[in-house]
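[1] any chance you could fold what I've pasted below:
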Amino acid sequence: MNFSQNQDKCEWFAIFTKPRSEKKVYERMQQHEIHAFLPVVKTVRQWSDRKKTLELPLIPSYIFVYMEEKDLYKTLPIQGTVSVLKHLGKPARIRPVEIENLRILSSNSESHEVSNCINVTAGDDVEVINGPFMGLIATCIKEGSNHRVVVKIDSLGSCFNVNIPLSFLRKLEKKEFIKA
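    Predicted coordinates:
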C-alpha cells in the first residue's frame, strides 16, 4: 500500500465497479498500491446437491478507497472500475464512522436474537457496547415484537438490518452521533 501520501488529506471514497468483479478490482487496486477496502460477508448458498459457504461483497459493485481526492483518477484505468460515486457533481466522501461500521458488519455477519430490553424507541441512535458488533453506530427500529438496529451508510443511501440484543446497546445523545 502506498502510504507516502499526505495522510491528513486522505479521505474515503466509493468506487463503482462492474457487477460481480469487486474482488478482482480489489486485487488490482492492491497491485497498484491503492489503499482499498472491500467489505465482504460469508453466506451459505444451497444448490440441489450441496451447500457452499461464499464470501460476497456486503455492498455489491462498490469498493472503498482511502486517498486524496486529486488522486482518484488513478483508480479509473483499473480493469473493472466503472466510476467514482459522486454527489452534487463531486466525488462523494464516505465518513470514517461509516467505513468503521462496514468493517464491523463484515467481520461478523451473524444475526443475534433479542434478549433484555433497554429504553430505546424507534429512531434512536445507538452504539453497540458488547458482542461481536461492539463499536457499531446505528439507528434502532421496532417491528412488531422484534427489536433491530439499522446500520445506515448515508453516503451510499444504503442500510442494513442487524438483530442485536438490546442489552448490548447504549443510547446515544444526538450530539454524540454528530461527532462520530
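[2] make it CA atoms for all contacts and neighbour counts henceforth
    OK.
[3] would you check that Ser106 makes contact with Leu58?
    Yes. Using C-alpha atoms under 8 Å, Ser106 makes contact with Leu58 at a distance of 7.0 Å.
[4] what is in contact with these two at once?
    Pro39, Val40, Val41 (C-alpha atoms under 8 Å, 6 or more residues apart in numbering).
[5] mind listing the strands in this structure by residue range?
    Taking DSSP state E as the test, the strands found in the chain are 11-17, 36-37, 40-46, 51-57, 62-67, 81-84, 86-87, 90-91, 93-94, 125-128, 137-143, 146-153, 158-162, 169-171.
[6] another sequence for comparison is provided below:
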Amino acid sequence: MTHAFHWLALLTRSNFEQVVFEQIAKKKIDAFLPKTKKLSRRKDRKKIIEVPLFPGYLFVKSSMDPGCQLTVLKTLGAVRFLGNDQGPIPVPETQIHSLQLLTAADCDLVTGVCSRLTQGDPVIVMEGPMAGARGEFIQYRGKGKIIIKIHLLGQYAGVEINENQVEKIPHHLS
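    The predicted model follows:
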C-alpha cells in the first residue's frame, strides 16, 4: 500500500529549528526550514544573520502513517506535529510552494488603497523571482508597491512587491 505524503508543520524546542532540520535531512526525509535575514545588533558590531521565518517551526514531508511520523518525532529537539485529536493537519502544497518562492526570492520580508485590490483579496504573483506564489493582498505601500502575505501556522510572512507583478485570483478559483 502506498501512502500519500503531505507537508506537516513540526513544532521544535526553542532555538532547535536548525538542529532538527539537519537531523531530519540525515534521515533522508524532505524538510523545509524557511528563513529570513535580519540585522543582529551586538555591542561592538552589526551583522546580518539568517533566522527562522516561523520561530519554533519547520515543515516535514511525511505520510500520515504513524510509523513514519514517529521516525520524525524521535529526532532530538522535535516536539510534535501541529494538528488535532485526529492527528497532524497537512499544510497545503500551494502554501509551501509559495513560501519556498518567497524565501528564495531574497526579498525584504515584512510582517505586518487600490481600486483593483481590496484587503484580503487572494492574489498570485505573475512575474519576477516569486512567480507562482499565492498569497493575500494586505496593503498599498505607495509608488506602485504592495504587500502580500502568505498564511501559515496562524502567522504570516509578507513581502513588498510591485503591484503590476500581481493578479487577483477570482474567489471561485482560490
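[7] let's have the shared contacts of Ser106 and Leu58 of structure 1 in CSV, adding neighbour count and distance to Ile137 of structure 1.
    Output for the shared contacts of Ser106 and Leu58 of structure 1, formatted as CSV (neighbours: other C-alpha atoms under 10 Å; distance: C-alpha to C-alpha, whole Å):
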residue, neighbour count, distance to Ile137 of structure 1
Pro39, 22, 17
Val40, 22, 19
Val41, 18, 18
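[8] and those residues, which is closest to His32 of structure 1?
    His32 of structure 1 lies nearest to Pro39 out of the shared contacts of Ser106 and Leu58 of structure 1, by C-alpha to C-alpha, at 19.1 Å.
[9] ok, that closest one to Ala138 of structure 1 distance?
    According to C-alpha to C-alpha, to the nearest Å, Pro39 of structure 1 stands 17 Å off from Ala138 of structure 1.
[10] centroid residue for structure 2?
    With distances taken as C-alpha atoms, centre = their mean, Leu99 lies nearest the centre of structure 2, 4.0 Å away.
[11] what does Glu110 of structure 1 align to in structure 2?
    In structure 2, the residue matched to Glu110 of structure 1 (TM-score structural alignment) is Cys107.
[12] got it, and Arg170 of structure 1?
    So Arg170 of structure 1 corresponds to Glu167, using TM-score structural alignment.
[13] what number of residues lie near that match?
    Glu167 of structure 2: 18 surrounding residues under other C-alpha atoms under 10 Å.
[14] now do the contacts for it.
    Contact analysis of Glu167 of structure 2 by C-alpha under 8 Å, 6+ apart lists Val123, Ile124, Val125, Met126.
[15] now Gln100 of structure 2
    Pro34.
[16] and Ile48 of structure 2, what's its match in structure 1?
    Under TM-score structural alignment, Ile48 of structure 2 pairs with Thr53 in structure 1.
[17] residues contacting the residue nearest to the centre of structure 2?
    Counting by C-alpha under 8 Å, 6+ apart, Leu99 of structure 2 touches Pro34, Ala133, Ile150, Ala157.
[18] and if you look at Glu55 of structure 1?
    Glu55 of structure 1 neighbours (C-alpha under 8 Å, 6+ apart): Val40, Val41, Lys42, Thr43.
[19] tell me, how many neighbours does the closest residue to it other than its chain neighbours end up with?
    Sequence neighbours aside, Lys42 is the residue nearest to Glu55 of structure 1 in space, at 4.5 Å (criterion: C-alpha to C-alpha, 6 or more residues apart in numbering). For Lys42 of structure 1, the neighbour count with other C-alpha under 10 Å is 16.
[20] Lys42 of structure 1 maps to what in structure 2?
    Aligned by TM-score structural alignment, Lys42 of structure 1 pairs with Lys37 of structure 2.
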